[in-house]
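Peer 1: just need the structure, nothing else, for what follows:
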Amino acid sequence: MSSLTPAVTPDWAYEREHWRRGYFRVAGVDEAGRGAWAGPVTVAAVILPGLTTEYPFRDSKQLSAAQRETFAAEVRRVALAWAVEHAWPDEIDRLNILGATHAAALRALARLDPPPQALVTDYLKLRTTLPLSAPPKADALSYSVAAASLLAKTERDAVMCGLDLQHPGYGFAAHKGYGAPAHRAALQELGVSPVHRRSFAPIRRLTERGEGGLWPVNPPEG
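Peer 2: Next up, the predicted model:
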């Protein structure tokens, strides 16, 4: 492993609490892109074979891009079930970012086959009838959530690279839609694209005021 490998090693502590109650198909859930200004928020759900197995999976934020791709492929290979869902800017603008994240998470969980019996999430307190553990920083502590973080991050990165080709000039492949200086500069020059989240304050303020030559949300006719 490279020097980017985090010191904290995930384990099965949160899953084990569910196993003790007879819930052996525990899905880990995590998201990527909640704070971005553009593109989807992406949620993954993963059920791993557990019990005594150890995995190399780690919180995706603490790994290099190459490590993430390698481990994500391993997640897809070993998982009992996995699914990834996106909530796009129109859904985010309609529901707000938390509501859209919850909706995407529930869609991902509904696609798991076999279905989960319990959940561990990274502080995502879903409305569900399933037993739920939602500790903070679970992506660094739980193998299942770490696996979900790998899928969510790599799938979203791939989407943002695709959006970079569809909407050139914004630098989506580099900053993945977050508020980097290059992204701010591109907004000043190009205006707001169809994949920007207009409900997010930095985008909303600029579009409503028309500052910096940005296109307004509803350009005047004529």
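
Peer 1: C-alpha from now on. contacts and neighbour counts both.
Peer 2: Fine.

Peer 1: number of residues surrounding Asp59?
Peer 2: When neighbours are defined as other Cα atoms under 10 Å, Asp59 has 26 of them.

Peer 1: alongside the first, I'd like the structure of this one:
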Amino acid sequence: MKRLSIQEVKTILQTIENQDDPFLAQFKNDTRKGVQQLLAKWQKNREQELADWDHYQSMMKYENKARVQGYNMIAGIDEVGRGPLAGPVVSAAVILPANCYIRGLNDSKKLNENKREELYEHIKTQAISIGIGVVDANDIDQINIYEATKKSMQLAILNLNVEPDFLLIDAVKLNSIYPEESIVKGDANSVSIAAASIIAKVTRDRMMKKFHQLYPEYHFDKNMGYGTQIHLDAINEYGPCEIHRKTFAPIKKEI
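Peer 2: Have a look, this model is predicted:
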């Protein structure tokens, strides 16, 4: 039998999904260093795939519990933007199908920007429905950040184009017309809430980058409105702008 080239081995490994594939046994007996390196890389990737699958399944426990109780349109809800000095608070509500698998789905805070953008597209493709709720800085100043957070979540639910029958909410109780469960660290423990956290984060980051074009001196494209030193220095130099939260320290002392 003609010995396969390194490139041919690489091409075959890219198609193998089963640990019992006979090609793997053949490659294990190949003494070439290049083949063994490719095999080790395949094995590492396979182990990561299985770990990602197991992690995803563990994050399905709240959704599975709700489905056993007879609920089908389960909306995960999360917000981003409670802490910044500028910009809106943004919430997302996401309903995923029961058989959905989005590899790498996790709390948006644990992901880098590129991974969030990648998962954002996967979620948009697979979700049954996505709703977004935005409450701007003026409203935040009028009703306080906690009430603004709840309002943004309620708006996200209203903006779903499919009515939910159960809500999984990250650490907030809405007491809405729907049955709900509030989950501490829900974005790390529920796939629906994790999906909502990514949608909310990417949506708000894109909004802040647009605000940067209007107010470049505050560097909103980098700090997203959070109180970084460069942002605080800009506030000291220029004062607050339209999208700053006037009731938040240190903005209050500047006006």
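
Peer 1: quick one, what contacts the most centrally placed residue in structure 1?
Peer 2: The structure's structure 1 has its C-alpha centroid closest to Ala32; by Cα atoms, centre = their mean the separation is 1.9 Å. Applying Cα atoms under 8 Å, 6 or more residues apart in numbering to Ala32 of structure 1 gives the contacts 41-43, 149, 152-153, 156.

Peer 1: hang on, isn't Arg245 of structure 2 packed against Arg82?
Peer 2: No - if you go by Cα atoms under 8 Å, Arg245 of structure 2 and Arg82 don't touch, sitting 10.8 Å apart.

Peer 1: compare the two (neighbour count), which wins?
Peer 2: A count of neighbours by other Cα under 10 Å puts Arg245 above the other of Arg245 of structure 2 and Arg82, at 27 against 17.

Peer 1: ok so, going back, nearest to Ala79 of structure 1, of the contacts of Ala32 of structure 1?
Peer 2: Ala79 of structure 1 lies nearest to Ser149 out of those, by Cα to Cα, at 13.6 Å.

Peer 1: please name the nearest non-neighbouring residue to the closest one.
Peer 2: With Cα to Cα, 6 or more residues apart in numbering as the criterion, Ser149 of structure 1 has its nearest non-adjacent residue at 5.1 Å, and that residue is Asp30.

Peer 1: coming back round to it: buried subset of the contacts of Ala32 of structure 1?
Peer 2: For these, a burial check counting by 16 or more other Cα atoms under 10 Å picks out 41-43, 149, 152-153, 156.

Peer 1: now, which of the residues you listed lie within strands?
Peer 2: Among these, the ones falling in strands (DSSP state E) are 41-43.

Peer 1: ok, which stretches of the stretch 51-200 of structure 2 are strands?
Peer 2: For the stretch 51-200 of structure 2, the strands defined by DSSP state E, counting those that start in this stretch cover 74-80, 89-95, 129-135, 166-170, 180-183.

Peer 1: which residues of structure 1 does the third one align to?
Peer 2: Same thing as strand 129-135 of structure 2. Matched against structure 1 by TM-score structural alignment, strand 129-135 of structure 2 falls on residues 81-87.

Peer 1: neighbouring contacts of the matching stretch?
Peer 2: Defining contact as Cα under 8 Å, 6+ apart, one finds that stretch 81-87 of structure 1 is touched by 40-48, 76, 100-101, 103-105, 107-109, 111-114, 151-152, 155.

Peer 1: do that again at 6 Å, thanks
Peer 2: With Cα atoms under 6 Å, 6 or more residues apart in numbering as the test, stretch 81-87 of structure 1 has contacts from 40-47, 100, 104, 108, 112-113.

Peer 1: stretch 131-143 of structure 1 now?
Peer 2: Applying Cα under 6 Å, 6+ apart, the external contacts of stretch 131-143 of structure 1 come out as 10-12, 59, 118-124, 145-146.
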